[in-house]
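>>> Give me coordinates for this.
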Amino acid sequence: MMRLGLQVPNFTWSDDQCQLGDTFATIVQRAERAGLYSLWVMDHFFQLPVFGPVEHEMLEGYSTLTFAAGHTNRIKLGMLVAGVTYRYPGLLVKTATTLDVLSHGRAYFGIGAAWNEEEHQGLGVPFPSIAERFECLEETLQIAHQMWEGSEKPYQGKHYQLARPLNVPSSVQKPHPPILIGGTGERKTLRLVAQYGDAWNVSLRQVSRDELRRKLEVLRDHCQSIGRPYADIEKTTLDTNLRITRDGRDNSLTPAAAIEHFRELANLGIDQAIFNTPNVTDLELFDLLATEIIPVVEQIEATSR
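Predicted structure coming up:
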């Protein structure tokens, strides 16, 4: 069954900042009522240029997801994706576990190697080399698995040392919240997905359809090399600024065109299509999702598995 998820990367909706929380609560409630499978926010502290000036509103991700959990009951919640540099791994796993517990088992654990040097420098966060960031990412994934297994034995890594990685309460989801790793690298990222992950996400702004097809085959090869069933990995994509309207005005997609777009992704082997949209505050969007799009998309089976 093909699933749809909504990412909310932009919080600049009104000059009245006091309305921000109310607007976001309305969006997440509409997303759940429409039948969307998941809701995502970015792990950024400055706004990204693709969405607006760097000075525009940006909320801390896990606080935002916890707020969303309090206004919903069923929709899955995750960061797309947490940067490994922003939080010590033991505290990151504890934070993700807390979200899973308070949401009754609705958390994804999205994580990646981080990339935005500007916000690291701006907020005084160390920004190591890309090679070191990937080493930190692998150690964090190892720590996450150990903590969710309930093992309190000391962890001794190159970058992190944990004397007692205690994690109580444990997650509601067993054996742990799905671990989603984001990125496009075929040698490092996709190997980590095969070895440690439950899901992979790639932005469609970064890859063509042919490149996506090739990367899925690379992921399959990594799975085969370690004896991991390829079908165990949830394959997800992110569409940026995907606008859907009833009549396709202003170069947007009609419901039929949106369904065809999602069908093409499913035919490539994608299980969940996540998107963000500039018209996220429009009720029309959620009406179309609920009545015309999601009921059809949920009948589509991913192929090429």
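>>> C-alpha from now on. contacts and neighbour counts both.
OK.
>>> Could you check how far the helix or strand hosting L212 is from the centre of its chain?
Taking DSSP states H and E as the criterion, L212 maps to helix 209-226. Distance of helix 209-226 from the chain centroid (CA atoms, centre = their mean, to the nearest Å) equals 20 Å.
>>> please give me the structure for this one as well, since I'd like to look at both together:
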Amino acid sequence: MKFGIHNPSWLFGSEPAEIFDAVAAKARWAEDHGFAWFSVMDHLIQIANVGAPDEPFLEGWTVLSALAAVTRRIRLATLVSSVHYRNPAHLAKIAAGVDLISRGRLTFGIGAGWFETEYRQYGWEFPPRPAVRIRQMEEAVRLILAMWSEKRTTFQGKYFQAQDAILEPKPIQKPHPPVMIGGGGEQLTLRAVARLADACNVGGTPDIVRHKYDVLRRHCDAVGRNYDDIERTNVISFVVARDEAQLAAKRKRLAVPDNYYGVAGTVAEITDLVGKYQDAGVQLLISSAFKNDSETLELLAADVMPRFGVNSA
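As a prediction, this is how the structure comes out:
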């Protein structure tokens, strides 16, 4: 099993001008402590279950391009980009540039979009039917893959078009950067993964994740895709402490709500939980830390990951 870090917010106890320095230090620490992945959210305001809507929030692809220049080994991604926030042909160009700057370390994360409040604030049209948004995402991925591989791309879809478009330089990774589709919708999203993606990302308990992977396997069988060619990932937020007393103190200090959307536990409890995710089929466990709690990540690296064969030194 591999491990990654997802950055859930830009609150690091620093002034706005210092935010990037803090996240860059976090990404460099991650690659020096055994983590294989570092991702950021592609939102323009904070989502409701993570923090306050008016907290400082950096644009994901801007940060990703800067991280590509100041890291060396770790894989970089947005988790995930909404299909509607940028013209897909333009997004293909942005992503190709990040792959080049990172020397081939981009995973291209994309999803159908869901955060209607953000759409309203920034003037994007929000298609209310999930099926429409998922079809738009699939069409966008097909256009992006064409832009990454064809000398000139002409694409006439129902939602997106390109006319004799040039994208140079192409991404470094061949045949293209891996495409990750985020979401666990069983009828449409996981079918889109089977058709188009190199990786999936789902959330939920180990039992839910195992079920989602079983659904994905059935979709792969239906379209003639090798299920094992798709990297299986899961994202989860943690609050970790060494023992119950320290966990209670941390919950109080961080004001962790009773309805916390992630998992709060001791090192032993989290180690047991990670084992269950591994048994469910997770190949890359992407962890975020509530309120960017650095001790949580340090305990994951020092005490949990070595149990799964990852050297954190």
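>>> returning to that earlier point: and the helix holding L212 of structure 1 against structure 2, how far off on average?
With mean CA distance after the TM-score superposition for structure 1, helix 209-226 of structure 1 departs from structure 2 by a mean of 1.5 Å once superposed.
>>> got the angle for the helix or strand following that helix vs helix 209-226?
The element immediately downstream of helix 209-226 of structure 1 (helix or strand, assigned by DSSP H and E) is strand 234-239. Interaxial angle of strand 234-239 of structure 1 relative to helix 209-226 (axes from the mean of the first three to the mean of the last three CA atoms, to 10 degrees): 160 degrees.
>>> Where does strand 234-239 of structure 1 end up in structure 2?
Alignment of strand 234-239 of structure 1 against structure 2: residues 231-236, by TM-score structural alignment.
>>> picking up where we left off before, which secondary structure elements does the helix holding L212 of structure 1 contact?
In terms of contacts (3 or more CA pairs under 8 Å, 6 or more residues apart in numbering; DSSP states H and E), helix 209-226 of structure 1 is packed against helix 189-196.
>>> how about the very next helix or strand once past the helix it packs on, which residues of structure 2 does it hit?
Downstream of helix 189-196 of structure 1, the next assigned helix or strand under DSSP H and E is strand 199-203. Using TM-score structural alignment, the residues of structure 2 aligned to strand 199-203 of structure 1 are 199-203.
>>> Could you measure from the residue of structure 2 most remote from its centre over to A264 of structure 2?
Ranked by distance from the centre of structure 2 (CA atoms, centre = their mean), the top residue is A245, with 32.2 Å. Here the criterion is CA to CA, to the nearest Å. By it, A245 of structure 2 lies 13 Å from A264 of structure 2.
>>> got the contact list for the helix or strand encompassing the residue farthest from the centre of structure 2?
Assigned by DSSP H and E, A245 of structure 2 belongs to helix 244-254. Contacts of helix 244-254 of structure 2 with the rest of the structure, by CA atoms under 8 Å, 6 or more residues apart in numbering, involve V239, V240, A241, A264, G265, T266, K291.
>>> wait, doesn't the third one sit right on L297?
When you say that, I think you mean A241 of structure 2. No - in this structure A241 of structure 2 lies outside contact range of L297 using CA atoms under 8 Å: 10.1 Å.
>>> nearest spatial neighbour of the corresponding residue of structure 1 for R120 of structure 2, skipping sequence neighbours?
Per TM-score structural alignment, the equivalent position to R120 of structure 2 in structure 1 is Q121. Nearest residue to Q121 of structure 1, sequence neighbours excluded (CA to CA, 6 or more residues apart in numbering): F127, at 7.6 Å.
>>> correct me, but that neighbour touches G83?
No - taking CA under 8 Å as the definition, F127 of structure 1 is not a contact partner of G83, at 10.8 Å.
>>> So for these two, which sits in the more crowded spot?
Neighbours per residue, other CA atoms under 10 Å: of F127 of structure 1 and G83, the larger number sits with G83, 21 against 18.
>>> dump the residue contacts of the nearest residue to V202 of structure 1 once chain neighbours are set aside.
Leaving out its chain neighbours, the residue that sits closest to V202 of structure 1 by CA to CA, 6+ apart is T237, at 5.0 Å. Residues near T237 of structure 1 by CA under 8 Å, 6+ apart: N201, V202, S203, L204, I270, Q272, A273, I274, F275.
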